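Visitor: give the three-dimensional model of this entry:
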Amino acid sequence: MNVENTQVQMRKGILEYCILHIISRGEVYASDMLEELTSARIIVVEGTLYPLLTRLRKAGLLEYKWVESTSGPPRKYYKLTDDGKSFLSKLEETWDELMYSTNQIISKNKKESK
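Guide: Have a look, this model is predicted:
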């Protein structure tokens, strides 16, 4: 079994959650999201981000607006809808539960190895 494949799947599993968190801070440009996700080692390619943003928008969780740029073409800025805020809140509850459960299991392994 290839550990890198599992690591990629783990990152993909939390990508949507991380994107919604980034956008929850306020209107954000896609390349800024990409930069933050890349620096956090969650995502490294545009081809993953843009289809996910489109899917989230079609699901009614995001909306965007075009803003003129002084340094090039207009930019698309994303923000959460009310449904997106509610969705993120539910994901936060799930994340907290998963973190708690995972830490319970991991801490048993650490105690047993001492």
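Visitor: going by C-alpha atoms from here, please, whenever you check contacts or count neighbours.
Guide: OK.
Visitor: run through the helices of the protein in chain order.
Guide: Assigned by DSSP state H, the helices in the chain fall at 3-24, 30-39, 46-58, 82-112.
Visitor: here is a second sequence; please produce its structure as well for comparison:
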Amino acid sequence: MAKQMTEMLKGTLEGVVLALLREQPAYGYEITARLREHGFADIVEGTVYALLIRIEQRGLVDVERVPSEKGPPRKVYALNTDGQAVLDEFWSTWGFLSDRIEALRTDTPPEHA
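Guide: Predicted coordinates:
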């Protein structure tokens, strides 16, 4: 089941991270910690950092460099309006897919067929 979970999570992790950033701006390690608090214990920091680079390049977040007590400044990511639009689309798609998957699982027609 772990391999299947990993593959499914790859397709949804961007939406999950955007949802976390909607709640509150954060830097990479904070995002990883918040993912773990929400039960995504197997996600490694490298995966999160690679995703943050992609969503920054796509213009879905605003980035602020904040001084750090240790080392270089931290990049704090905040969801912007483009990111919110992508998140809204993610939730819409998630609702559509989850309705149909649940209908298949329970062998009942979907409500919004």
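Visitor: could I get the helices of structure 1 as CSV with mean neighbour count and distance to Glu68 of structure 1?
Guide: Listed next are the helices of structure 1 as CSV, based on neighbours: other C-alpha atoms under 10 Å; distance: least, C-alpha to C-alpha, whole Å:
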stretch, mean neighbour count, distance to Glu68 of structure 1
helix 3-24, 15, 20
helix 30-39, 16, 15
helix 46-58, 14, 20
helix 82-112, 12, 25
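Visitor: Val44 of structure 2 pairs with which position in structure 1?
Guide: Mapped onto structure 1 by TM-score structural alignment, Val44 of structure 2 lines up with Val45.
Visitor: contact partners for its match?
Guide: Applying C-alpha atoms under 8 Å, 6 or more residues apart in numbering, we find Val45 of structure 1 in contact with Leu34.
Visitor: same check, this time on Ser89 of structure 1
Guide: Ser89 of structure 1 sits next to no residue when contact means C-alpha under 8 Å, 6+ apart.
Visitor: relative to Leu61 of structure 1, how far out is it?
Guide: Separation of Ser89 of structure 1 from Leu61 of structure 1 (C-alpha to C-alpha, to the nearest Å): 12 Å.
Visitor: over to Leu49 of structure 1?
Guide: Leu49 of structure 1 is 15 Å from Leu61 of structure 1, by C-alpha to C-alpha.
Visitor: and if you look at Gln104 of structure 1?
Guide: According to C-alpha to C-alpha, Gln104 of structure 1 and Leu61 of structure 1 sit 32 Å apart.
Visitor: which position in structure 2 aligns with Glu16 of structure 1?
Guide: Counting by TM-score structural alignment, Glu16 of structure 1 corresponds to Glu14 in structure 2.
Visitor: any idea how far the residue lying closest to Leu15 of structure 1 once chain neighbours are set aside is from Ser71 of structure 1?
Guide: Among residues not flanking Leu15 of structure 1 along the chain, Ile42 sits closest, at 6.8 Å (C-alpha to C-alpha, 6 or more residues apart in numbering). Distance, Ile42 of structure 1 to Ser71 of structure 1, by C-alpha to C-alpha: 28 Å.
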